[in-house]
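Engineer: Can you look at this prediction? I've put the sequence above it.
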Amino acid sequence: MGMMTAESKETDRLIDMLRRSALLEELQQEALDRGELQDRLGVSRATCHRHTRTLDEFGVIERVDGRFQLTDAGRLLTDALTTFKRDAGSALRLAPVLDAVKDAPVEIDAEAFADATVTSAERGDPYSPVARFVTLMQETETLYGFDVDGIAPLYMEEIKDRIVSGMKTEDLVLPEAAKNALDEYPEKCMEACMSGYLTIQLHDCLPFGLAVFDDRVGIGVCEPDARQLRVFVDTGSQEVREWAEAVYEVYESEAVLMEEFTHQEFHEAMERGGLELTM
């Protein structure tokens, strides 16, 4: 077995710190004795002793009057570990979106999403990405994009109400999504269309959901072979907005306008565009 390099030793040390980051984060709040640490972390006395001994040897915690507290180096380390865990978690949640946009007709650097808000469907809260979209929709005066209905199909009433109340909306939709909306919500579709604030166009290939609000841009990715939103990412980045505008223009140039949101107009638009349902 070869001798460990200084770099590999440093890597192992950082891994040790990450494994014990929960303990450091507890001490970031307040000094604690060993029993309190055991209770907070839910570990045995032996495990707690091993963790505190290791961290003490690294010089990031110290024991004063029977209570453990962070050293100056420990406070810096804990801040760094907290930031790393947050950013790494965001990067992992962002992965489905980066994978979806990589084949978009306009390229964008992943770094443009560095400050994005990432909302993922979680066990026990599968609709949190949809809720995030609805929150942004309620705050905007204009909305355009594509497959927006795919982002929030269960919130047709809220979307319709915002459109009727004056939210100017342009949406490129998949033919099957338009047909489903007409079949399931005919009155809502008609009311939104008759308001004069809604423009619907059909497109037969939309790889992700795009929503351009007044101040932010949102991207939604659904579960494979399902219409349930998996992750919704939104950002105020000007670079992402410019990219979104360019991508929208490409897809809009290929879309077919529905002059009215009716079954008849739907079929006429399908014929004009030579589109086919894939349902």
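Structural biologist: Right, received. Where do you want to start? Residues are numbered from 1 along each chain as shown.
Engineer: Could you use CA atoms for every contact and neighbour count after this?
Structural biologist: Noted.
Engineer: got a list of what the residue nearest to residue 166 when sequence neighbours are not counted touches?
Structural biologist: Nearest residue to residue 166 in three dimensions, chain neighbours excluded: residue 197, at 6.3 Å (C-alpha to C-alpha, 6 or more residues apart in numbering). Counting by C-alpha atoms under 8 Å, 6 or more residues apart in numbering, residue 197 touches 163-164, 166-169.
Engineer: put this beside the first:
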Amino acid sequence: MDRAAVDDAVALLHRAPVLAACRGGPTDRSTLADRAGVSRATAYRATNALTERGLLERRTDGYRLTGFGRAVLTHVESFEAGLAGARTLAPLLARVDAPELVSNTHLFTDATVLTADRSAPYRIDQELASIVADTSREMVGVTTSFGSPVVMERTYEVVRSGVPVEWVLTPETFEGVRSHHGDGHDELMAMDTTATYLIDEPPLDIAIYDDTLVVPSYDPDSGVVAAVATTDDPDALAWARGVFEDCRERAERLD
């Protein structure tokens, strides 16, 4: 992208509030300025520039979006949401470079992200254990690691209560769980409400506990959770379920 194109894109980002102010139909400059939160002078310059570019159309009752303007506004807002989500997920993305997550950061603008902190070393474990303990309908996920003892214990308690569980693991993770929690794991695998699948290379780690999505990242040396993002956004949950179902389809179920 050359400098002129970059400057043009930046100008559109700055003027996006003016475009958005016209979304509901023809809008006069005074109303437009109030909706966009800009001065009337700024609104005057912006509407002139956007009209010249073909993004707005001037009518007797005000300015309205053209089809081109509506398309540009849609893409600008998508970009802004993706950027906001990327900023939110920055601690996670420092360790997780999964294309599926990178291309869907717009789903995480309102996510809560916790990071490992020496001043509060157990806060991630406590948050995850609380989410797991509150699960009453379903637990599904894809993982390349297994949780701390307290999280695993909460997980086993929930599974024993009869909550349906489907989990896709790597062979290494499966063997790790069995070696650390052998008796309990074998007991739970035998339950009718559980299903375990093996896959060699999952795209990323995700877990859905009822209506809460959890996306963790692990420290490569210790294997402990270094950062975790949680959200109850319906679109994020739908995306995560699609990732899970794709992995489940490609995985081998253990009997």
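Structural biologist: Ah, there it is. These numbers were taken from a predicted model, which means no experiment stands behind them.
Engineer: returning to what we had before: in helices, which of the contacts of residue 197 of the first structure fall?
Structural biologist: 163-164 (DSSP state H).
Engineer: quick one, strands of the stretch 51-200 of the first structure?
Structural biologist: For the stretch 51-200 of the first structure, the strands defined by DSSP state E, counting those that start in this stretch cover 61-64, 67-70, 117-120, 142-146, 168-173, 198-202.
Engineer: Tell me the counterpart residues of the longest one in the second structure, please.
Structural biologist: Mapped onto the second structure using TM-score structural alignment, strand 168-173 of the first structure covers residues 164-169.
Engineer: Looking at the second structure, which helix is longest?
Structural biologist: helix 67-88.
Engineer: host element of residue 22 of the first structure?
Structural biologist: According to DSSP states H and E, residue 22 of the first structure maps onto helix 21-29.
Engineer: That helix aligns to what range in the second structure?
Structural biologist: Against the second structure, helix 21-29 of the first structure falls on no residues (TM-score structural alignment).
Engineer: Which positions in that helix come out as buried?
Structural biologist: 21-28 (16 or more other C-alpha atoms under 10 Å).
Engineer: Could you single out the nearest of those to residue 81 of the first structure?
Structural biologist: Nearest to residue 81 of the first structure out of the buried residues of helix 21-29 of the first structure is residue 21 (C-alpha to C-alpha; 7.0 Å).
Engineer: what residues are up against that closest one?
Structural biologist: 78, 81-82.
Engineer: Compare the residues you listed and tell me which has the most neighbours.
Structural biologist: When neighbours are counted by other C-alpha atoms under 10 Å, residue 78 leads the contacts of residue 21 of the first structure with 24 neighbours.
Engineer: can you map out the helices along the stretch 51-200 of the first structure?
Structural biologist: Remark: helices assigned in the stretch 51-200 of the first structure by DSSP state H, counting those that start in this stretch are 72-101, 128-139, 148-151, 156-164, 175-184, 186-194.
Engineer: Report the central residue of the second structure.
Structural biologist: residue 108 (3.7 Å; C-alpha atoms, centre = their mean).
Engineer: Which residue is the nearest non-sequential neighbour of that one?
Structural biologist: Using C-alpha to C-alpha, 6+ apart, the closest residue to residue 108 of the second structure is residue 85 (4.8 Å).
Engineer: so what's the one you found up against?
Structural biologist: Residue 85 of the second structure makes contact with 105-111, according to C-alpha under 8 Å, 6+ apart.
Engineer: how about those in JSON lines, adding distance to residue 146 of the second structure?
Structural biologist: Below are the contacts of residue 85 of the second structure laid out as JSON lines (distance: C-alpha to C-alpha, whole Å):
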{"residue": "105", "distance to residue 146 of the second structure": "24"}
{"residue": "106", "distance to residue 146 of the second structure": "27"}
{"residue": "107", "distance to residue 146 of the second structure": "25"}
{"residue": "108", "distance to residue 146 of the second structure": "24"}
{"residue": "109", "distance to residue 146 of the second structure": "27"}
{"residue": "110", "distance to residue 146 of the second structure": "26"}
{"residue": "111", "distance to residue 146 of the second structure": "22"}
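Engineer: Now do the buried residues in stretch 241-260 of the first structure.
Structural biologist: In stretch 241-260 of the first structure, counting by 16+ other C-alpha under 10 Å, buried: 241, 243-245, 247-248, 251-252, 255-258, 260.
Engineer: Please read the previous query as pertaining to stretch 196-211 of the first structure.
Structural biologist: Buried-residue list, stretch 196-211 of the first structure, by 16+ other C-alpha under 10 Å: 197-204, 208-211.
Engineer: Tell me how many other residues crowd the residue mapped onto residue 187 of the first structure from the second structure.
Structural biologist: Using TM-score structural alignment, the partner of residue 187 of the first structure in the second structure is residue 183. Other residues within reach of residue 183 of the second structure by the criterion other C-alpha under 10 Å amount to 10.
Engineer: Sounds good, over and out.
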